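>>> Sequence and predicted structure below; questions after.
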Amino acid sequence: MKYRNYLIMLLLAGSLPLRAEEDGKDLFLAAMNGKEERVITLLNQGVDVNSKNGSGRTALMAACFSGNLRSVKTLLAYGADVNAADSAGSTALMDALIFGDEEIINLLIKSSANVNAQDAQKLPLLERAKKSNSEKIIKILEDAGAKGATPPPPPEPTAEELAAKKAEEEKAATELAGKSKKKR
């Protein structure tokens, strides 16, 4: 019984490593819930700071989505990939936009977050920010060089449009030729 209690204490204190698949899950949950001490313990035990869950989401994404600034700072200090994308193409900066924490957004940008990243639907960050109607966040992104959606190229002209344009050009050429003959 004495050893069992000691083992439980060690597990709770984070002194014994968990299985690898549990480590990433624990790091994700600790970051999401703002349990900075647990985040540090797991990282010091060698948990991969960039481990991903089944959807490809990282602990940094979870911390940004939940607005846990201390966890974000800790994960970045341990080398979290600020531009990692999940299976939907979302990044930590996109998650920070959802929570709307300007300090986290600025920190990610200072940590080289790609302000022109696009998700799987090709929606740029700036367009996401515009949907939130936060003028401050829009300005932060624009000041960092974020670009909006590029307009699609103009459609190719149809056969009818090409024929009409050619007829107009021929008519203009005929009129111009007629005016030159009159001047002589």
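Received the coordinates, thanks.

>>> alpha carbons only for contacts and neighbour counts from here, please
Noted.

>>> show me the contacts for the nearest residue to Leu69 once chain neighbours are set aside.
Nearest in space to Leu69, with sequence neighbours left out and distances taken as C-alpha to C-alpha, 6 or more residues apart in numbering, is Ile104 at 6.1 Å. For Ile104, the contacting residues are Cys64, Gly67, Leu69, Val72, Ala96, taking C-alpha atoms under 8 Å, 6 or more residues apart in numbering as the criterion.

>>> try this one side by side with the last:
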Amino acid sequence: MSLVELIAQADERGLAASGLACLDRCVPVLGGDDDVLRPLWASLAEGGDWTGPLAEARSALGSCAGPADRAAGGGASHEAVTLTRRMLDAAPAGHSGAEVREWADGCSVAALQVHRLLDTAPSGATRSVAARREGRADGTSSLSPSPQSALSSPLVAAELRRQVRILELLSNRGAGPAGGLRQALDVSMEGRRVLRAVVSRRARGRG
């Protein structure tokens, strides 16, 4: 099942967690620490209101200036910062309702774009983000690797796999609500570590 199909079938809780996970993985771009979005995860797990934690996260990340945020002269790093801030700014006040579906879908696209921008693969090797989300990365309807997939951006491919995995975990009723969120957070943490390393390498390269 493609990423687009998984998002279309997800319930409100799954959508909120999916969008939050996309934002969480991109936090290193803004220079935020690993725990800055923890209150939002906790609110989602408890089924409570996340208006307060969301305001706190915006305040904390608004004062950050990470390696990518300090990039001079625009470019890929600056665009990645802009996309990540838009994810944060667009987060709905509540994690239910029609707005959360639009936000989750937008976060999926933005996170893939952030990873595309920060990847070191040749630009010609980067497949369309829209095609990847629809399962058409290699001209087929499958997300399975093929000989052609080796030409695709590795950072984007890994992010796509994480987005799919998280939605699959959240749709697994056998794991229970708390278990699915815990596993989704673990997957997102792994992706955040990868992107933090990428951002650090780019910063050292500019130095």
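That came through fine. From a predicted model like this one, the values you see are computed outputs, not experimental measurements.

>>> now what about the TM-score between them?
The pair, once superposed, lands on a TM-score of 0.22 when counted by TM-score structural alignment, normalised by the length of structure 1; 76 aligned residues with a C-alpha RMSD of 5.8 Å.

>>> on that earlier part again, doesn't the residue nearest to Leu69 of structure 1 lie inside a strand?
No. Ile104 of structure 1: not assigned to a strand; according to DSSP: H, G, I helix; E, B strand; the rest coil it is helix.

>>> State the distance from it to Val72 of structure 1.
Computed as C-alpha to C-alpha, to the nearest Å, the Ile104 of structure 1 to Val72 of structure 1 distance reads 7 Å.

>>> Could you tell me how many residues sit around the residue nearest to Ala45 of structure 2 when sequence neighbours are not counted?
Excluding its sequence neighbours, the residue lying closest to Ala45 of structure 2 (C-alpha to C-alpha, 6+ apart) is Ala178, at 6.2 Å. The number of residues packed around Ala178 of structure 2, counting by other C-alpha atoms under 10 Å, is 13.

>>> Also Val194 of structure 2?
Other residues within reach of Val194 of structure 2, judged by other C-alpha under 10 Å, total 16.

>>> contacting residues around it?
Residues in contact with Val194 of structure 2 (C-alpha under 8 Å, 6+ apart): none are found.

>>> Can you tell me the element it falls in?
Assignment of secondary structure by DSSP states H and E places Val194 of structure 2 within helix 176-206.

>>> What of Leu11 of structure 1?
Per DSSP H and E: Leu11 of structure 1 is located in helix 2-13.

>>> now do Phe65 of structure 1
With DSSP H and E as the criterion, the answer for Phe65 of structure 1 is helix 59-66.

>>> swap in Asp89 of structure 2?
Element membership for Asp89 of structure 2 (DSSP H and E) is helix 75-90.

>>> Leu169 of structure 2: neighbouring residues, count only.
Taking other C-alpha under 10 Å as the criterion, the count of residues near Leu169 of structure 2 is 21.

>>> what's around the closest residue in space to it that isn't next to it in sequence, how many residues?
If the residues on either side of it in the chain are set aside, Leu169 of structure 2 comes closest to Gly180, at 5.4 Å by C-alpha to C-alpha, 6+ apart. Residues within reach of Gly180 of structure 2, counting by other C-alpha under 10 Å, total 23.

>>> Next: Ala13 of structure 1.
Neighbour count of Ala13 of structure 1, defined by other C-alpha under 10 Å: 12.

>>> got the buried residues for the longest helix along structure 1?
For structure 1, the longest helix by residue count, based on DSSP state H, is helix 159-183. Within helix 159-183 of structure 1, no residue is scored as buried using 16 or more other C-alpha atoms under 10 Å.

>>> that older thread, next, show the common contact partners of Ile104 and Val72 of structure 1.
Taking C-alpha under 8 Å, 6+ apart as the contact rule, the neighbours common to Ile104 of structure 1 and Val72 are Cys64.

>>> coming back round to it: following the helix holding Asp89 of structure 2, which helix or strand comes up?
Scanning forward in sequence from helix 75-90 of structure 2 by DSSP H and E, the next helix or strand is helix 98-118.

>>> same for that following helix, what does it pack against?
helix 3-9, helix 12-30, helix 75-90, helix 129-133, helix 154-171, helix 176-206 (3 or more C-alpha pairs under 8 Å, 6 or more residues apart in numbering; DSSP states H and E).
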